[in-house]
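Engineer: Pasting the sequence and the predicted coordinates here, then a few questions.
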Amino acid sequence: MSTPSLADASWLTAAATRKVMAALEAEGGPDVARFVGGSVRNSLMGLSVSDIDIATRLEPQSVMTALKAAGLKAVPTGLDHGTVTAVAESQPFEITTLRRDVTTDGRRATVAFTTDWAEDAGRRDFHINALYADGEGRVFDPTGQGLADIEARRVAFVGDAGRRIREDRLRILRFFRFHAWYGAGDPDAVGLAACVDEAGGLGELSAERVSKELLKLLAAPDPVPTVEVMARSGILERLLPEAGTIEAFRAMAAVSGDPLLRLSSLLPGSAEALDTAARGLRLSNREMARLQGLIGPKLDLETLEDRQVRALVYAEGKQAVADRLVKALALRPARRDRYDALTELVQTWPVPRLPVGGREVAALGVAPGPQTGALLKAFEASWIAEDFPGTGHVERLKALQDQREG
């Protein structure tokens, strides 16, 4: 295939990008820096570009000097590993010196700097991530297989797949994540076999790294085929020992692109088991709260009334009810119309505050103490049951008090 050019890519011709490249070239001359990774890969695939990474022959201190000389902000984000973040026009650019691995332990590597583009490409994970482009948009393929893999929508390891994985066990999950996002058809057979062979090393990874990578995978437009492969190969069970069948996951993925909701459909349904699984993944408190909010009686879009939804929102909050409605939609996808109406209700309904308090109770002659709390609790239950009426609060409170005294 002919070598493509990215000369017309909007991110490459942007003023901020040109300033960063000009700063590096002023310090190190032509071909001192090339774009690498996602920006090149996504451009060649016709996908949007969010992050721009640059590889350079300059060592980190020289990169810092070059950026400062050009009046650009330079942040030493990882000098030991050769990484400096440049900021131009409020946009970050991660700049990393060409490297080769000296030692690896499956989680992190000790690196040495190099000036050899091929040597740098040889330590990267996949051919599609080892493509480079210079400031003029000329594309370079040091592994000789990156462009072919782009065309075939194939995710294949650079060099020996097993060795790449042993350098960093997270590459097992990255293999599946990248296939879900960029692959087509069955995963690369050699890569899949290596992932299965090396899967025992997944236990060496921190839970935070696993959950972050897993959620990225589940955010893919259609992760179902990839997750099915993970289930058949035993990888999914190693990550989520509590996971059951994936029918619920298929249903959820069909109605929601939210990776956390998709994850919830792979986790057990009881509060205790869910809590154990979620804590095993070291999810954030916010993520844990959302997963816990999904526990409870199933909502049925066929019978669920507006007043019931308002009562749930008052008791559980908008996020929890919105999530539970998505779960209900996964069970009854044909009732999208009812789901849409209830979701709009959740989003737009102004949640009221309890309209009475201790002052109103005291005005009825009730002494402060347990009786006050009991009366307010009874009022709240009655108020919710009648769908949050906006008037008659004092009269309702008095009637409840009379009933208690009678």
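Structural biologist: All right, it came through fine.
Engineer: Only C-alpha atoms from now on, for both contacts and neighbour counts.
Structural biologist: Noted.
Engineer: Count residues in the vicinity of Ala74, would you?
Structural biologist: Using other C-alpha atoms under 10 Å, Ala74 is surrounded by 21 other residues.
Engineer: correct me, but it touches Met64?
Structural biologist: Yes - using C-alpha atoms under 8 Å, Ala74 and Met64 qualify as a contacting pair, with a distance of 5.8 Å.
Engineer: residue contacts, Asn42?
Structural biologist: If you count contacts by C-alpha atoms under 8 Å, 6 or more residues apart in numbering, Asn42 has them with Ser48, Val49.
Engineer: measure it to Phe176 for me?
Structural biologist: Noted for Asn42: a distance of 17 Å to Phe176, by C-alpha to C-alpha, to the nearest Å.
Engineer: Mind naming the longest helix for this structure?
Structural biologist: helix 370-385 (DSSP state H).
Engineer: which other helices and strands contact that helix?
Structural biologist: When contacts are defined as 3 or more C-alpha pairs under 8 Å, 6 or more residues apart in numbering; DSSP states H and E, helix 370-385 packs onto helix 358-363, helix 393-405.
Engineer: how long is stretch 308-325 end to end?
Structural biologist: This stretch, stretch 308-325, spans 12 Å end to end (C-alpha to C-alpha).
Engineer: How far does stretch 239-249 sit from its chain's centre?
Structural biologist: Going by C-alpha atoms, centre = their mean, to the nearest Å, the spacing between the C-alpha centre of stretch 239-249 and its chain's C-alpha centre is 19 Å.
Engineer: which secondary structure elements does the helix or strand harbouring Met230 contact?
Structural biologist: In this structure, Met230 sits in helix 224-233 according to DSSP states H and E. Using 3+ C-alpha pairs under 8 Å, 6+ apart as the contact criterion, the neighbours of helix 224-233 among helices and strands are helix 171-182, helix 235-239, helix 247-255.
Engineer: Put this next to the first one:
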Amino acid sequence: MRLPPADWTKRQGLSALIAALDDKVRYVGGAVRDTLLDLEVKDVDIATPLLPDDVIERLKAASIKVIPTGIAHGTVTAILPDGPVEITTLRRDVSTDGRRATVAFSEDWKEDAARRDFTINALSADPHSREIYDYFGGLDDLEGPHIRFIGSAAERIAEDHLRIMRYFRFLARFGRRQVDDEAFDACTTAAEKLETLSRERVADELLKLLQTEDPRFAVNQMLDAGIFDHIIREIDGDAGAQISRLVEREQRLAVAPTAIRRLVAILPKDVHKADAIAKDLKLSKKQQKAIGQRLSSGFTLAADNQANSRSIAYRTSVDAARDTALLFAGESALLDMLSQLKDWQPPTFPLTGGDLIKRGLKPGPVVAKTLATIETAWIAQGFPDETWIKKFVDEQEFPLHS
């Protein structure tokens, strides 16, 4: 079988890079896999039996900028006009402890392919002939589709515990609704090993999984396998149904998925518990804030029948309001809440504390309190113009001269 024609193979500078390495290269990994699946290729990876120092010297001689991004593990990055290309020397594992590996360089293509995780990721292709090399049945598994570890699933997971998360991520992206029994059993057995990994690595894989087009099946398989017991201590008791309802709404309404929105769906609906989980996962401050906004807005929506998506958007953001509707609105209110946000941006409140002081209000805490009262009324009225505000202020008995 040969690699189909693909635009990424025509990237500016790629042919010069290959020539500089005397054609001792192959395309590997996701670029080959995704081309065969007719998916967009974002990252181009190349493998070579040439040693890293030799690769660097050859690229510099060809006036190609190169950065030793992972030199200890044999990886350098060539900077081409159309984007970076990673070049890694063939390797074999010398030892592993489930978190990191000690490697030795190799000249054996099959030996290098054997250290990858799944059969569909072990494919490689010659840049000129486009011949595909498949040592472990990856092509058949792509047809399945079937997400299968290379060799023993338990051994592959023992080499790198993060492969548990990667299995379910690839199941979400490619596996449709077919689970490999050996892989599932191995992931279930080794699930507690996830607790030995950095929380950042686990969170990164979880968010990537949730970002896939349809993670419902994979999430439910993770729930069945007890995987979340070692990631999120207190998950929503109805997480499977929550993520299913959310994804169904996204697909029906053609709303692009976001990982944070989907994470909120499976988190406990308690702001403090969810915040503790977000911090434990080492999520960014921005991500932590986004989770808190959506949960808090969800409580507002449930407690106040007059709450609407524009008031939520004003207090938070349009994205947060949209997510709140998708996550928490009843079916009868959902479309109306989303339509309120279409082509709408929150206005700026056209009144300041200084304006109130100019009207005679004594500086102090009363200014902020009065301003908040007026702003709340302004929001409830649908953000009217300054004329309404002037009339409202004139009609109220604010202690302007107190």
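Structural biologist: Sure thing, it's come through. Keep in mind that this is a model prediction, so the values were computed, not measured.
Engineer: circling back to that earlier point, can you check which of the helices and strands packed on helix 370-385 of the first structure gets nearest to Ala148 of the first structure?
Structural biologist: helix 393-405 (72.3 Å; C-alpha to C-alpha).
Engineer: Please look at Gly191 of the first structure and Arg163 and confirm they touch.
Structural biologist: No - the pair formed by Gly191 of the first structure and Arg163 falls short of the contact definition of C-alpha under 8 Å, at 11.0 Å.
Engineer: which one of the two has more residues nearby?
Structural biologist: Gly191 (23 against 15).
Engineer: where's the more buried one relative to Leu364 of the first structure, distance?
Structural biologist: When Gly191 of the first structure is compared with Leu364 of the first structure (using C-alpha to C-alpha), they lie 75 Å apart.
Engineer: now Gly122 of the first structure
Structural biologist: Counting by C-alpha to C-alpha, the separation of Gly122 of the first structure from Leu364 of the first structure is 81 Å.
Engineer: Looking at the two, which has the bigger crowd around it?
Structural biologist: Set side by side, Gly122 of the first structure and Leu364 give different neighbour counts by other C-alpha under 10 Å, the larger being at Gly122 (20 against 13).
Engineer: Setting aside sequence neighbours, what's the nearest residue to the aligned residue in the second structure for the more buried one?
Structural biologist: In the superposition onto the second structure, Gly122 of the first structure corresponds to Ala114 when matched by TM-score structural alignment. Distances taken as C-alpha to C-alpha, 6 or more residues apart in numbering put Ile150 closest to Ala114 of the second structure, at 6.8 Å, once the chain neighbours are dropped.
Engineer: okay, now the one you found: neighbour count?
Structural biologist: Under the neighbour criterion other C-alpha under 10 Å, Ile150 of the second structure is assigned a count of 22.
Engineer: what do you get for the one 3 residues further on?
Structural biologist: Ala153 of the second structure is flanked by 23 other residues according to other C-alpha under 10 Å.
Engineer: give the contact list for it.
Structural biologist: Under the contact definition (C-alpha under 8 Å, 6+ apart), the residues listed for Ala153 of the second structure are Glu182, Ala183, Ala186.
Engineer: Alignment lookup: it to the first structure.
Structural biologist: Alignment note: Ala153 of the second structure maps to Ala161 in the first structure; criterion TM-score structural alignment.
Engineer: what range in the second structure does whichever strand or helix holds Thr103 of the first structure sit on?
Structural biologist: Using DSSP H and E, Thr103 of the first structure maps to strand 99-104. Residues 91-96 of the second structure are matched to strand 99-104 of the first structure when aligned by TM-score structural alignment.
Engineer: ok, residues contacting that stretch?
Structural biologist: Residues outside stretch 91-96 of the second structure that contact it (C-alpha under 8 Å, 6+ apart) are 74, 101-107, 111-112, 115, 158-160.
Engineer: Among those, list the two that are farthest apart in space.
Structural biologist: Glu107 and Ala158 (24.7 Å).
Engineer: Compare those two (neighbour count), which wins?
Structural biologist: Taking other C-alpha under 10 Å, Glu107 of the second structure and Ala158 do not tie; Ala158 has more neighbours (19 against 15).
Engineer: Where is the longest helix in the second structure?
Structural biologist: In the second structure, ranked by residue count with DSSP H as the criterion, the top helix is helix 285-303.
Engineer: Would you mark the buried spots in it?
Structural biologist: Gln288, Ala290, Ile291, Gly292, Gln293, Arg294, Leu295, Ser296, Ser297, Gly298, Thr300, Leu301 (16 or more other C-alpha atoms under 10 Å).
Engineer: Excluding chain neighbours, what is closest to the last one?
Structural biologist: So that's Leu301 of the second structure. Counting by C-alpha to C-alpha, 6+ apart, the nearest residue to Leu301 of the second structure once its immediate chain neighbours are dropped is Ala307, at 5.6 Å.
Engineer: okay but the one you found is in contact with Phe299, surely?
Structural biologist: No - using C-alpha under 8 Å, Ala307 of the second structure makes no contact with Phe299, being 10.3 Å away.
Engineer: The strand holding Thr103 of the first structure vs the second structure, mean deviation?
Structural biologist: Superposing on the second structure and averaging over aligned pairs (mean C-alpha distance after the TM-score superposition for the first structure), strand 99-104 of the first structure comes out at 0.9 Å.
Engineer: what's the mean distance for the helix or strand that that strand is followed by versus the second structure?
Structural biologist: Next in sequence after strand 99-104 of the first structure, counting helices and strands by DSSP H and E, comes strand 109-113. On superposition with the second structure, the mean distance recorded for strand 109-113 of the first structure (mean C-alpha distance after the TM-score superposition for the first structure) is 0.7 Å.
Engineer: got the angle for strand 109-113 of the first structure vs strand 99-104?
Structural biologist: 150 degrees (axes from the mean of the first three to the mean of the last three C-alpha atoms, to 10 degrees).
Engineer: which other residues reach strand 109-113 of the first structure?
Structural biologist: Glu59, His81, Gly82, Thr97, Leu98, Arg99, Arg100, Asp101, Val102, Thr103, Thr104, Glu167.
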